[in-house]
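1. The following comprises the amino acid sequence and a computationally predicted model.
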Amino acid sequence: MYRIVFTQVLSRIDPEDIHHLTVGALRLLSATPVVRRLVHRRLAPRDPALRVRAFGVHFPSPFGLAAGFDKDARCVEAMSALGFGHVEVGTITAHAQPGNARPRLFRLVRERAVINRMGFNNAGAAAAAKALGRTRGVPVVVGVNIGKTKVVPESQAADDYVTSAKELAPLADYLVVNVSSPNTPGLRDLQAVELLRPLLRAVKEVADGTPRRTPLLVKIAPDLADEDVDAVADLALELDLDGVIATNTTISRKDVSSTETGGLSGRPLKARSLEVLRRLRARVGDRLVLVSVGGVEGVDDVWERLLAGATLVQGYTGMIYEGPLWAWRINRDLSRRLRRHGVADVRQIIGRTAG
């Protein structure tokens, strides 16, 4: 049914308008306690075999929502109720900013992909902190993804990230430093180890100082050269980070029909995202939590990423093409596959095919 609605109606409407309508509806769901609890009871993951523990946090399922959908932490409860094992909000910057000019979001239906050049549009760290500080009516694991304010020069980037971290780290189950979006000028330059080291060290000091010590991860781009992937992995170990999220969107346009600028997500990213995951696993083993994102469309992709060494898997673009029951179906199918393989705990398959 959803695919018919998407093809006949949704695909004909501006994608950013659809996004705002969707977030509005989900905010209404989050604010309606009875409906929210009913949906959560029906769709949230409950199979004990799906539970994982990463960096001291318990997740009801390894499959979660990637950053980019809920930029201002407005509908975390609704997304948890729809079946996501965790919800990563953001990217959030220290100061509110409007992002880039519209149009800035483009569907590539034939390729089951999306190009965005949103530019970290968000209401700022203080507004997100206010939203995250509200009492939650259903359980939800929330990651907070932070980035650089566009007008802040590279020389002041660490201070900018620290400002966000001070606001948000105490409210997050884990914190992510995003230095890999292609839509903020100069941001990806911060992935260079000599620039990334002091930035991560400064944010980690804040995260370590929260009452529960907030786990810290770094999110990298798929467009890094292999030796740079290795360098970031080594730096994460050196600084005792908790994990790496791989990967963000790509600037590559291989095998796609559009030349729009921005970050490409969805099916075309699948192969490189998996390649980076395997390289990271070979480099760090199980010493870091690896979160795989990019081109995840269904249970086959989630299964493959877990076998390759990911403890957690994230998706977003797939939901645009599969609809609101997407996470629920992945959890259902993952539970069935575990039983079919005689596996009582999803943790038993993590890294099974890693070299």
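-> Sure thing, it's come through.

2. Only C-alpha atoms from now on, for both contacts and neighbour counts.
-> OK.

3. Excluding residues flanking it in the chain, which one is nearest residue 297?
-> In space, and not counting its chain neighbours, residue 297 is closest to residue 318: 5.1 Å by Cα to Cα, 6 or more residues apart in numbering.

4. separation between the one you found and residue 324?
-> 10 Å (Cα to Cα, to the nearest Å).

5. With neighbour numbers in mind, choose between the two.
-> residue 318 (21 against 15; other Cα atoms under 10 Å).

6. Give the full set of residues in contact with the residue nearest the centre of the chain.
-> With distances taken as Cα atoms, centre = their mean, the residue of the chain nearest its centroid is residue 66 (2.4 Å). Contact analysis of residue 66 by Cα atoms under 8 Å, 6 or more residues apart in numbering lists 87, 88, 89, 293, 314, 315, 316.

7. for comparison:
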Amino acid sequence: MTPALASALMPLMRFLDAETAHGLALKALSLGLAGSSAPDRHASLATTVMGLRFANPLGLAAGFDKDAAAILPLLRLGFGFMEAGTVAPLGQPGNPKPRLFRLTEDQAVINRMGFNNKGVAPYLERLKALPRPLPGIFGANIGVNKEGGDPVRDYPALYTALAPYADYVTINISSPNTPGLRDLQGEEKLAEILGAMPARTVPFLVKLAPDLSDAALPGILDVCMAHGVSGVIISNTTIARPASLRSAHATEAGGLSGPPLFERSTAVLREAYQHAAGRLIFIGVGGISTAEHAYRKIRAGASLVQLYTGFAYGGPALVPRLLDGLAALLARDGFTSIEQAVGTAA
């Protein structure tokens, strides 16, 4: 099956509830039923970030493949990189269902999954079993359990366990669906966690929320820089509800993702780049569904970008379409490499 055919069949999934459809899509992907696409289709999109060579800057965000069940098939869709997780030390069921909602009129999603995952042990076994080298860059996204979690203990332990099998590791301190997690973004608590991290063997990133105040962002970035963080992912989902939302599910509790998040997440990205350009790298995520969206993130300061909701709606065919469009935008503006465009509108 080709990516285009897989995407053409996706409307049939709309007859299922969102979480069931997601599970079936992930199963089909794990079986390789979505086909493949070349990640290196445009030389201008290749880039080196954090010492790692990416065939292109387009990645799949954490949350789509929580348990590292489909890393190879997902990378084979043409992504330059992907993150699996968020994985916690112990398996946990997450929040009660229903907890995933399509806002079809807004091309958006609200989730309150609550870090449902099977735990680090089976996740690690899947990583160990993967054939190397992988066809793209792989990042492990880590978090803490809702019950009994200790961030100062658990983040360093997870990094130590997973770093030998990942190209980079991201700590998730910004999901709105685990009580108290976003409090870890405070300068004092974040410094305590980062100060406990072991010596870096692979790059280490922090994922932030879009709901941080403008006043809080510089201090958080300063803490990251002081503790050897390689980069920051901006952003996670938002608890805000823009007035433009039309779906009946707009009032559901949880994190909102998709196009309604784009402007705020891009504004936070631009502010972060202005504060820490050259000292931190940035991955832009939030609302990307077109090549123009990806390009705006890059020009706002992102060296790399990630999809989640756009991929859930657009399917595998979206990946080559975005890459072709991004290469055309670079050529239009006289750039011969993606690196030349980073931050040019910041």
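-> Received it, and whenever you're ready, just let me know what you need. These numbers were taken from a predicted model, which means no experiment stands behind them.

8. if we can go back for a sec, contact partners for the aligned partner of the residue nearest to residue 297 of structure 1 in structure 2?
-> Matched to structure 2 by TM-score structural alignment, residue 318 of structure 1 sits across from residue 310. Taking Cα under 8 Å, 6+ apart, we find residue 310 of structure 2 in contact with 107, 258, 287, 288, 289.

9. The second one matches what in structure 1?
-> Put plainly, it is residue 258 of structure 2. Under TM-score structural alignment, residue 258 of structure 2 pairs with residue 266 in structure 1.

10. Give the aligned equivalent of residue 105 of structure 2 in structure 1.
-> Counting by TM-score structural alignment, the partner of residue 105 of structure 2 is residue 110.

11. Neighbours of that match, how many?
-> Counted with other Cα under 10 Å, residue 110 of structure 1 comes out at 8.

12. Report the secondary structure state of it.
-> coil (DSSP: H, G, I helix; E, B strand; the rest coil).

13. all helices in the stretch 251-355 of structure 1, in order from the N-terminus.
-> Here the stretch 251-355 of structure 1 has its helices, by DSSP state H, counting those that start in this stretch, at 270-284, 299-308, 317-322, 326-340.

14. And those: which comes nearest residue 189 of structure 1?
-> Among those, helix 270-284 comes nearest to residue 189 of structure 1, with 18.6 Å by Cα to Cα.

15. quick one: the closest one to helix 299-308, angle?
-> Relative orientation of helix 270-284 of structure 1 and helix 299-308, computed by axes from the mean of the first three to the mean of the last three Cα atoms, to 10 degrees: 20 degrees.

16. same for helix 270-284 of structure 1, what does it pack against?
-> helix 226-238, strand 243-246, strand 289-293, helix 299-308 (3 or more Cα pairs under 8 Å, 6 or more residues apart in numbering; DSSP states H and E).

17. any idea which of these is most buried?
-> Most buried of those, by mean neighbour count (mean count of other Cα atoms under 10 Å): strand 289-293, with a mean of 28.

18. So what touches that strand?
-> 54-55, 66, 242-248, 273-274, 277, 280-281, 305, 309-315.

19. what range in structure 2 does it sit on?
-> Against structure 2, strand 289-293 of structure 1 falls on residues 281-285 (TM-score structural alignment).

20. what about residue 230 of structure 1, distance to residue 291 of structure 1?
-> 16 Å.

21. Please apply the same query to residue 305 of structure 1.
-> On the measure of Cα to Cα, residue 305 of structure 1 and residue 291 of structure 1 end up 9 Å apart.

22. and for those two, which residues touch both?
-> With Cα under 8 Å, 6+ apart as the test, residue 305 of structure 1 and residue 291 both reach residue 313.

23. All the strands of the stretch 51-200 of structure 2, residue numbers only.
-> 52-54, 58-60, 81-87, 90-92, 100-103, 108-111, 117-119, 137-142, 168-172 (DSSP state E, counting those that start in this stretch).
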